[in-house]
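1. My questions concern the predicted model and sequence given below.
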Amino acid sequence: MAANESDEVKNGAIQAMEPQDPEAPSAEVSGKRQSLSDIFTIFASGAALVSDGYFNNLMTMVNVILSEEYPKQYTASVKTRVSNALLVGEIFGQVVVGLTCDYLGRKFAIILTTLMIVLGGILATASSGKTIEGMFWMMTVARGIIGFGAGGEYPASSTSASEAANQHTLKSRGPIFILVTNLPLSFGTPLAVSIFLIVFSACHQSHYSTVWRVCFGLGCLLPLSVFYFRVRMLNSVLYRRGAIKRNVPYKLVLRYYWKNLIGTCGAWFLYDFVTFPNGVFSGTIIASVIPSTTKDVITKTGEWNLLLGALALPGVFLGAYLCDRLGRKNTMMLGFSGYLVFGLIIGLSYDKITKIVPLFVVFYGLMQSSGNLGPGDMLGLISSETYATSVRGTCYGLSAAIGKTGAAIGTQAFTPIQLHLGKRWTFIVAAIVGVVGVLVTYFFVENLNGEDLAERDKKFRTYLVENGWDGEMGEDDLQALADDGQVPAEGIVVPNKVLAEKK
């Protein structure tokens, strides 16, 4: 009786794995729908990821005008609190949404993050209170909500983009992933500064409250612009095949991926420790080196910040070009080395180089560009390729959350470093972090070759089965979806007990 049941299960699995008739109407329609969904998922991922870059870097200029508008109330501690609120929200968002997108699906997580960014943006625009201090607390909470949504975009959008690119165009998956993830994030810097300068000019370089409220409000349009496509998207075929929705073997996950987690978490911590405070406080840094005799310091600061943001963009494209040629690991070490070179150049010659503002901004931009070339481009790509589909969102979210913890600590430590050690030391510390980043990458980051993500799923699944895991992988209604032609039947995973019997 048991043998008959085993034969039936095997036969059912074999039948499920047989290719469907390509002429079948349902398969043709669903195939087109899945292909369109993959394309829209790839490009729509960046529209909300740009929100993270926009809202983070918007504070670069908002900090300047809030200090002018409220010189007594907007103290250093309040400035740090408002700036850090988004980072703290991102940490929670990355962990929570990372788990959510593995358990409930990529689509659900992406819709949730979009709504949170829009809600937070509306509340930030409407920030008010009985006192100025109360207004800043409302702004802090609103930026925390934005951060939760923007942080959730990392695991939700990035895993979706990686899986869709893997399904649609495997050979160019790495460059495509970078161009729809880190490019929008980096583009958020010049976009935020450009919008600020336009609004500031439209308000005749006054009406500061109107300026920052309009800038916050415009940030809501970014995720809303692709909300329709996100509602219409499908979960990736990789997710449908590889999801583990109950009894996730986290001990086995840690045992299998512990070294990779040290690499992605550690490198992301170091990268964000440098890049975020240097981004958030770049307006303050540049304003401090502009001659006191300059008229309209705010506009000049914005213009130099725009140049700084533009100089950081070439690194994104160079990293996308090198990721397949040098490899992910070598490209990341090259980028961390740029922190060492440019950090030391600026730090050791700070007193002289800051007297020539254009030269200072160029070297500052080259340091930021090297960060984009290496860890900025590679960390998301490596985190999306290293981990199996069933835990990709969780491990990606955890790595990004540790990174944002580094950003929060770096932002908190930035001002004390300047006050107690001197402004040059913020760049010398960046150089030191670059050395540590190279070492962490060399010893703990896997040298990936861009293989099919489905192959990594199979290796992980085999490891789980060999270590006694007997859970289910794939969505509950996967066979029904295959019967309806909504997923390719040849990709259905055979149940664990069948694999064990075949062995």
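-> Thanks, I have it.
2. contacts, neighbours, all on C-alpha from now
-> Fine.
3. can you tell me the distance between the two ends of stretch 436-450?
-> Stretch 436-450 has an end-to-end distance of 25 Å (Cα to Cα, to the nearest Å).
4. Could you list the buried residues of that stretch?
-> 436, 437, 438, 439, 440, 441, 442, 444, 445, 446, 450 (16 or more other Cα atoms under 10 Å).
5. Against that first model, consider the following:
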Amino acid sequence: MVKPQLEVLNALDVAKTQWYHFTAIIIAGMGFFTDAYDLFCISLVTKLLGRIYYHVEGAEKPGTLPPNVAAAVNGVAFCGTLTGQLFFGWLGDKMGRKKVYGMTLMVMVLCSVASGLSFGKSPKGVMSTLCFFRFWLGFGIGGDYPLSATIMSEYANKKTRGAFIAAVFAMQGFGILAGGIFAIIIASAFNALFSAPSYETNPIASTIPQADYVWRIIVMVGALPAALTYYWRLKMPETARYTALVAKNAEQAASDMSKVLQVDIEAEGQKIQKINEDQSSQFGLFTKQFLRRHGLHLLGTTSTWFLLDIAFYSQNLFQKDIFSAVGWIPPAKTMNAIDEVFKIARAQTLIALFSTVPGYWFTVLFIDRIGRFAIQLMGFFFMTVFMFALAIPYDHWTHKENRIGFVVMYSLTFFFANFGPNATTFVVPAEIFPARLRSTCHGISAASGKLGAMVGAFGFLYLAQSQDKSKTDAGYPPGIGVKNSLLALGVVNFLGMLFTFLVPESKGKSLEEMSGENEENEGEAEMNHTPSSLNNNNRTLQDV
């Protein structure tokens, strides 16, 4: 038996697209713009860090970060992100989405600046302080995931909810793009201002002192977009679903949404009281009721996000090594330090511009038309196909005449990651769990993803240490390790495709319908919401 829906929630579900929807997308999306910039800008400067702090005088090759240091610099932010997702996800359900939302942004701003000011008397000291501040930067970024997704899902109408949540996440693509463009500008400026004859004739030994400013500026500028949106986050009202269903304050929920929607909404205190008296709908996270209703849902969202992020973050963080391995980026010893930053940034910007960003917005366009399940399954399928197509004939792609084909196919894996599971794994956990557990469950799902990112960041690095002597003698990163890594990522994507069948379709349904919060009888709720995912998803595919 279905409970009568609160008027304030029904008003949100059927509301026409209005200006407040776009305001919420921009406010929440700028957080993700910053998240992506801060997480991925480090891949633009890791080789520069090696040249500056680990160059041996008289060596024939540029300095490089030791494998353990490179792994720490690239991966420590993910450790912080995982912790922040769990902590702020839980806090968002306990204190409210709005109260916590500003905290995460301030942590991000302060730690972006602090990362660029990393100090030490030795290379080890500088890297240690950089890792310390990037951990706390990741902690703030982690909080943005469950809070932004939950806030957007609770503000949106059910007809276009998927597109609105995906649009918030799509700002990540612009953050990656902005990082590459800014690095190109900075590298070009420093090359023009500080280059010298010796800098060109002996690129290895003559890394200019000013190069130390390049990576610091690139890292610190990530604080700007976050700082600009701080005020607007504080002005956002608490979501009606938290206020009404968790805080049990019908009057405040009606008042807040009346202003947002510009309509009169009845408070309906008696309905809130009735919902509060129904103990069967008040189960917690660690209960049998949750396990019966949402256990497989949570397994589906955590497993698919974990597997996706192994592939997605290893691809993003180490694409410079892959492009070097196939010769798209020249050997390091043929470039000075600033030139190397420029060429890495240019390669990553082209990938972002022609595959990453379009992939995000294809999801925004189609997610409420063909559904979450179809997009996620399709994305994992094509990522699997392209990874194996790159890995199995890998030696073919390393020939000079085939490099463009390699880059194109590699770019398509980014496109289908974003027009696929990278977006849907963010959207679905914000739609299928009860309001009182929504932020927590999204945080758990996202943290599982960051665990996958850590596996990708550390695992890919060490897989790529396998030596191909002919290439390393010529100044290239090891090639056989890249092949093994691509094969492993293909298997990971195939597993993601299989686990997608545990995730239910939420297209066109209200949040309360998906979570079971509007069901009167617990047994009936279990019947309707226990994830017989294969049946739900098969119907979705037939509709497509």
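-> Everything's here; your move. What you are looking at is a predicted structure, and each value in this text was computed from that prediction instead of being measured.
6. Against residue 397 of the second structure, how distant is the most far-flung residue of the second structure relative to its centre?
-> In the second structure, the greatest distance from the average C-alpha position (Cα atoms, centre = their mean) is reached by residue 197, at 42.4 Å. Using Cα to Cα, residue 197 of the second structure is found at 36 Å from residue 397 of the second structure.
7. tell me the contacts of whichever residue in the second structure pairs up with residue 265 of the first structure?
-> Aligned counterpart of residue 265 of the first structure in the second structure: residue 302 (TM-score structural alignment). Contact analysis of residue 302 of the second structure by Cα atoms under 8 Å, 6 or more residues apart in numbering lists 444, 445, 446, 448, 449.
8. I'd like to know which of these are buried.
-> Buried residues within the contacts of residue 302 of the second structure, counting neighbours by 16+ other Cα under 10 Å: 444, 445, 446, 448, 449.
9. Now intersect those residues with the helices, please.
-> Mapping these onto helices (DSSP state H) picks out 444, 445, 446, 448, 449.
10. Residue 389 of the first structure -> the second structure?
-> By TM-score structural alignment, residue 389 of the first structure lines up with residue 435.
11. That match reaches residue 239, doesn't it?
-> No - applying Cα atoms under 8 Å as the test, residue 435 of the second structure and residue 239 come out as separate, 10.4 Å apart.
12. So for those two, which sits in the more crowded spot?
-> Relative neighbour count places residue 435 above the other of residue 435 of the second structure and residue 239, with 24 against 20, counting by other Cα atoms under 10 Å.
13. Residue 56 of the first structure against residue 85, yeah?
-> No - using Cα under 8 Å as the test, residue 56 of the first structure is too far from residue 85 to be in contact (10.1 Å).
14. Of those two, which one has the most company?
-> residue 56 (26 against 22).
15. So what does the more buried one match up with in the second structure?
-> Residue 56 of the first structure maps onto residue 39 in the second structure when the alignment is built from TM-score structural alignment.
16. nearest residue to that match other than its sequence neighbours?
-> Once flanking residues are discounted, residue 39 of the second structure sits nearest to residue 77: 7.1 Å by Cα to Cα, 6 or more residues apart in numbering.
17. Which position in the first structure pairs with the one you found?
-> The criterion is TM-score structural alignment: under it, residue 77 of the second structure has residue 86 as its aligned partner in the first structure.
18. And its match, how far from residue 28 of the first structure?
-> For residue 86 of the first structure, the distance to residue 28 of the first structure equals 44 Å [Cα to Cα].
19. So for those two, which sits in the more crowded spot?
-> When neighbours are counted by other Cα under 10 Å, residue 86 of the first structure and residue 28 differ, and residue 86 comes out ahead with 27 against 15.
20. how about the helices of the stretch 201-350 of the second structure, start to end?
-> Using DSSP state H, counting those that start in this stretch, the helices of the stretch 201-350 of the second structure run over residues 211-220, 223-228, 230-235, 240-241, 250-261, 269-277, 288-317, 319-325, 337-351.
21. In a markdown table: these, plus distance to residue 162 of the second structure.
-> Below are the helices of the stretch 201-350 of the second structure laid out as a markdown table (distance: least, Cα to Cα, whole Å):
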| stretch | distance to residue 162 of the second structure |
| --- | --- |
| helix 211-220 | 32 |
| helix 223-228 | 24 |
| helix 230-235 | 21 |
| helix 240-241 | 17 |
| helix 250-261 | 19 |
| helix 269-277 | 27 |
| helix 288-317 | 16 |
| helix 319-325 | 30 |
| helix 337-351 | 25 |
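22. Just name the most buried of the ones you listed.
-> Of all the helices of the stretch 201-350 of the second structure, helix 240-241 has the most neighbours on average by mean count of other Cα atoms under 10 Å, namely a mean of 26.
23. mean shift of that helix relative to the first structure?
-> Comparison of helix 240-241 of the second structure with the first structure after fitting gives an average deviation of 1.1 Å (mean Cα distance after the TM-score superposition for the first structure).
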